[in-house]
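In: below is the sequence, then the predicted model.
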Amino acid sequence: MPFSFKNFSTTLLLSTALCSPVLAQELAQEVVAEYFDELRASGMTVSPGQETVSGSTVEWRDIMIGLPEDEGSYTLEFMRAEELGGGKVSLSYPPEVKISIDPKGEKPKADVVVRTEGITHIVSGEKSARNHDITASRIAVETSTFEPPFSMEMAANDVVVNQVSTGADTPHYEGSLKAANLELRYDLDDGKTKMSSTGSYDDLSATFDMDAVNEASLDELFAGSRNLSVSYQMGKMTGSTDITAPQSAMVIDTKASSADGSFSVKDGIFDLGGTAQDVAYNVQLKDIPLPPFSAQIKEATTQVKLPLKKVDAPLPARIQMGFDGLELSDTVWGMFDPTGSLPREAARLNIDLSAQIKWLVEALSAAEAKSVPVEVDSVKINDVTLSIAGAALNGSGEAKLNNATFPPMPVGEVNMDLRGGVGLLDKLVALGMVPQQQGQMIKMMSGMFTVPGGNGTDHLVSKIEMNADGSILANGQRVK
């Protein structure tokens, strides 16, 4: 089911709007005016409804809010503010709010329901810096569509939010969030594939520092005039996904002991990273009479850095992904190595690449570009490491690209080091996983690009040089 950035940003905007400030009497009217102005600046329409004052309490009823581009609406039955003294105001609003989203075109209509339990919202501070202290026993957001049938619910329990709102022309939000537990559930049925998934995440905490961003201001975010950053940590995670598809049916259970990560777009640079500890997968095939098989990973890491802004000089980009301590259950090993001839030590993979790149068009319009939208100035293999079944491969290298030619001509070198590779290949041939003729061909080809290393008999090294004249050398011998 297509769930566009527009749907995501609308849901985020609604979640923010439903926790916006209202203060009692004169101060209440001032801040509500700021709130309504902020919604209008984001492209929403606001009909404030009826306002009444009773002692230290101010109430607004039947507030009608329209989403940007007339793609939906919702009504707040009431918003109520009670002055507590000392410049503090307690806010209250309906425990359930229903929103209808109609993105038009090919995207499906959606219904969103926001539910809160045991919520308190205290606002304090001056006009230039509003403080929001929110606690709730539960906050849940449920989304559903009908074509195809899809539903998703995300609920946080024992929530504590501390936020400071500043800025006039560009609202800015900074603060922290904690939740004892986050629950996630979704169900999808597109007529061919049925999928149900549940997840639970304990001890969630996050910090955020961001300018207000919506679809209309994405160009400012990409250009670097607006910034945002979020970091998070969480404890134990568990999940289960049940899939029934035309070619397979399975249940996948997952768990991890902890995870942390961050996401930011600062000065036009996208940066995403995360680490998960003690990740485990257990797979049960429902339509095949096989016992469950499992895999465990001690640590998994991901890092992506990508410039988004269009500038004259190339900017750094990077992608890193890998895992350490991968172990497979005996059920998995038994499928292709029933005799136990392969070493079964934990495997490791690390891929770490970087580059200098330059956008030739605005990144937001890259999909419509008639030619290559981005130019790569140089690339570097910081590290490629694979250790599995008794073999270990390591690689590094870098190259400068000549973009005057097409495809661009690289100038540089790549170095590779392989230990235990021949022995692993022989075992794979003996197991029938690699045909003997192909195994011999691989050995012959490796002889063209590798030379013996200095660490034992099963050690191969290779140095590939790419020159400006287009020639390629392998260990000093020309191959092109």
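Out: That came in fine, so what should we check first?

In: all contacts plus neighbour counts: C-alpha atoms, from now on.
Out: Will do.

In: check the offset of stretch 215-232 from the chain's centre.
Out: Centroid separation for stretch 215-232 versus its chain: 15 Å, with C-alpha atoms, centre = their mean, to the nearest Å.

In: before we move on, what about stretch 244-253?
Out: The answer for stretch 244-253 is 24 Å, by C-alpha atoms, centre = their mean.

In: go through it and flag the buried ones.
Out: 244, 249-253 (16 or more other C-alpha atoms under 10 Å).

In: now do stretch 13-20
Out: Quick answer for stretch 13-20 (16+ other C-alpha under 10 Å): 13-14, 20.

In: list the contacts of that stretch.
Out: With contact meaning C-alpha atoms under 8 Å, 6 or more residues apart in numbering, stretch 13-20 is reached by 35, 39, 214.

In: same thing with stretch 197-209?
Out: Against stretch 197-209 from outside (C-alpha under 8 Å, 6+ apart): 172-187, 228-242.

In: let me have the buried residues of stretch 13-20 in CSV, extended by secondary structure and distance to V384.
Out: Listed next are the buried residues of stretch 13-20 as CSV, based on DSSP: H, G, I helix; E, B strand; the rest coil; distance: C-alpha to C-alpha, whole Å:
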residue, secondary structure, distance to V384
L13, helix, 41
L14, helix, 44
S20, coil, 48
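
In: of those, which is the nearest to G273?
Out: Nearest to G273 among the buried residues of stretch 13-20, counting by C-alpha to C-alpha, is L13 at 24.3 Å.

In: how much space separates that closest one from L386?
Out: 43 Å (C-alpha to C-alpha, to the nearest Å).

In: in JSON lines: the buried residues of stretch 13-20, plus distance to K443.
Out: Conversion of the buried residues of stretch 13-20 to JSON lines gives the following (distance: C-alpha to C-alpha, whole Å):
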{"residue": "L13", "distance to K443": "59"}
{"residue": "L14", "distance to K443": "61"}
{"residue": "S20", "distance to K443": "67"}
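
In: here comes the other one, which I'd like you to weigh against the first:
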Amino acid sequence: MKRYATASALAIVAMAGQAWADVTPQQVWEDFEAYMSNFGYQITATETMEGSSLVISDMTMVVTIPEEDGLVRVTMPPMTFAEAGEGSVSITYPEVGEVMVYFVEDDDEVVGEIVLEMTHTDLEMLVSGNPGDLTYTYSGERVALELTRVFDHEDQEEYGRDVISATMSMGPLSGTSHIMKDEVMRSIDQDMTMGDLAIDVSFDEPDGDDAFMFSMALAGLSSTGTTRLPLDLDVEDPTSMFKNGGMVDAVLKHNGGKTEFSLNEGDGPTTGMFSSSGGEFGVAVSETDLSYRLSAADQTVAMSGPELPLPINAALGEAGFSLAMPLSPSEEPRPASLSLTLGGFTMDDVLWNIFDPGEVLPRDPATVAFSLDAMVTPFISLLDTDSMEKLGMTGGMPGELNSLTLNSLVVDAVGAMVKGSGAFTFDNSDLQTFGGVPRPEGKLDVSIAGANGLVDSLISMGLLPEEDAMGFRMMMSMFTVPGEDPDTATSTIEINAEGHVLANGQRIQ
């Protein structure tokens, strides 16, 4: 059953998370069918007119899983498309309904099924506009899904809520979606507030000691984004949605969250808790470019268990990661970037005392951060799976690095600090000077503070032998010059046009 889980989840999310409509109930339904068919779903349903409203019942969505020689079949609660005045249409679900998910093998044999109860409070969806240019407005106090039944047809065994349980709820909800469609593309601009999200999952083995619990809560969840999907989307090729102008640009934010888990495999529970005061996730993908960013604030982690020698308690004041790179081939260099921030890291004294029981090292919050910009020339499309496979077989390179700029580097921990910045260009026609690596040209500026003090502390702790410390200090004297303040040093590492490596003006290679 696990192999079908992703496809069934996509079907449910597609139903519950998106509104479709047009100027009449029938057009709304037809647009919904076309939208889902775009993603490879086969839809059957009973259509009944009740006055001016269209009621859709016995609706079934089927998606095939070619790699698994099977399919997932989902039946949904009834939907009502009703005229709401002034050319608008409302879409309603029953306050309580069932979502049935069947996992079917290629011989049309049902091997498993799950039943979800879908509930909502004051959920409203209203659509207005003109064909091909529609605005969806939705609101609701709460939307929830609860797992009520799991049945394994192969073993003829049913698992009740005392064995496995799962719930998901969110709300209050509000937002709008602006959907436009032409002959080749569907565009969706969305701005949505989802309120508080809660997910709870638990499993308790009936005839054993294995147990699992997972709980997650996010406050103030919201999302904005723009999506453009080709109407001739090839569902068997996920990269096809980014061709011919297709793209996704979305941002998801929350104002704080907490995750807890517990795992027991018979030798006692392993527990963990993670929290933060806020976070953001953003991704933008097109045929030509990719960007990805992730950030969080005031993160904490606490873990304990029989396989851990002692409890782990740590905190991180700021965390961030970002990546941007070109995806399509180019004859000219194109920009790329990478950055990482791990700021204000602290850990419990119990962990410190493992290697520093005498409290010799400063225990101030530590920070590691860097920011890189580059110019690169891609040779092939990174979305072209065939070309990427050929490169993997031949050992070829997908592109070349033309320049690299270190905007900033900061390593601040245990009483020492290293800062750096610099820039290099690369001659890809010269692979001899540096043993197969394109010849760089540029310089790197580094400043160091507290290095000797750290070495003295490590010696007093018995972690660094005197002879090793002497070798480190000799190397420091070769590559650095003393700074203006005590226990500081600076260094400029330069590579010139002839391929010579210089440290503070002295040639070392």
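Out: Yes, it's here. The model shown is predicted, which means the values in this text are computed figures rather than measured ones.

In: for stretch 175-191 of structure 2, measure first residue to last.
Out: For stretch 175-191 of structure 2, the end-to-end distance is 6 Å (C-alpha to C-alpha).

In: pull the most distant pair out of the buried residues of stretch 244-253 of structure 1.
Out: T244 and D253 (14.7 Å).

In: gap between G421 of structure 1 and P373 of structure 1?
Out: Taken as C-alpha to C-alpha, the span from G421 of structure 1 to P373 of structure 1 is 39 Å.

In: which element is V350 of structure 2 on?
Out: helix 349-355 (DSSP states H and E).

In: mean shift of that helix relative to structure 1?
Out: Compared with structure 1 after fitting, helix 349-355 of structure 2 deviates on average by 1.9 Å (mean C-alpha distance after the TM-score superposition for structure 1).

In: quick one: that helix aligns where in structure 1?
Out: Mapped onto structure 1 using TM-score structural alignment, helix 349-355 of structure 2 spans residues 330-336.

In: so which bits of the matching stretch are buried?
Out: 332-333.

In: enumerate every residue touching the residue nearest the centre of structure 2.
Out: When C-alpha atoms, centre = their mean is applied to structure 2, the residue found nearest the centroid is F281 (6.7 Å). F281 of structure 2 makes contact with 251-253, 292-295 under the criterion C-alpha under 8 Å, 6+ apart.

In: what's the closest non-adjacent residue to it?
Out: Closest residue to F281 of structure 2 apart from its sequence neighbours, by C-alpha to C-alpha, 6 or more residues apart in numbering: L294 at 4.7 Å.

In: again, but for V114 of structure 1
Out: V141 (4.6 Å).

In: which one of the buried residues of stretch 244-253 of structure 1 is nearest L431 of structure 1?
Out: M250 (27.7 Å).

In: the aligned residue in structure 2 for P171 of structure 1 in helix, strand or coil?
Out: Aligning on TM-score structural alignment places P171 of structure 1 opposite R186 in structure 2. For R186 of structure 2, the assignment made with DSSP: H, G, I helix; E, B strand; the rest coil gives strand.

In: circling back to that earlier point, I'd like the contacts of F281 of structure 2 written out as JSON lines, with distance to G70 of structure 2 added.
Out: Converted to JSON lines, the contacts of F281 of structure 2 look like this (distance: C-alpha to C-alpha, whole Å):
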{"residue": "V251", "distance to G70 of structure 2": "34"}
{"residue": "L252", "distance to G70 of structure 2": "33"}
{"residue": "K253", "distance to G70 of structure 2": "36"}
{"residue": "Y292", "distance to G70 of structure 2": "34"}
{"residue": "R293", "distance to G70 of structure 2": "36"}
{"residue": "L294", "distance to G70 of structure 2": "36"}
{"residue": "S295", "distance to G70 of structure 2": "39"}
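
In: widest-spaced pair of those?
Out: Taking C-alpha to C-alpha, no two of the contacts of F281 of structure 2 sit farther apart than K253 and Y292, at 13.9 Å.

In: more neighbours: which of these two?
Out: Using other C-alpha atoms under 10 Å as the criterion, K253 of structure 2 and Y292 rank with K253 on top: 21 against 18.

In: who are the contact partners of whichever residue in structure 1 pairs up with the more buried one?
Out: By TM-score structural alignment, K253 of structure 2 lines up with Q233 in structure 1. The contact partners of Q233 of structure 1, by C-alpha under 8 Å, 6+ apart, come to 203-206, 258-261.

In: ok, now L502 of structure 2?
Out: 493-495, 508-509.

In: the nearest residue to it once chain neighbours are set aside sits in which helix or strand?
Out: Closest residue to L502 of structure 2 apart from its sequence neighbours, by C-alpha to C-alpha, 6+ apart: E494 at 5.1 Å. Element membership for E494 of structure 2 (DSSP H and E) is strand 488-495.

In: quick one: that strand aligns where in structure 1?
Out: The aligned range for strand 488-495 of structure 2 is 459-466, by TM-score structural alignment.

In: ok, average deviation of that stretch from structure 2?
Out: Mean deviation of stretch 459-466 of structure 1 relative to structure 2 after superposition (mean C-alpha distance after the TM-score superposition for structure 1): 1.7 Å.
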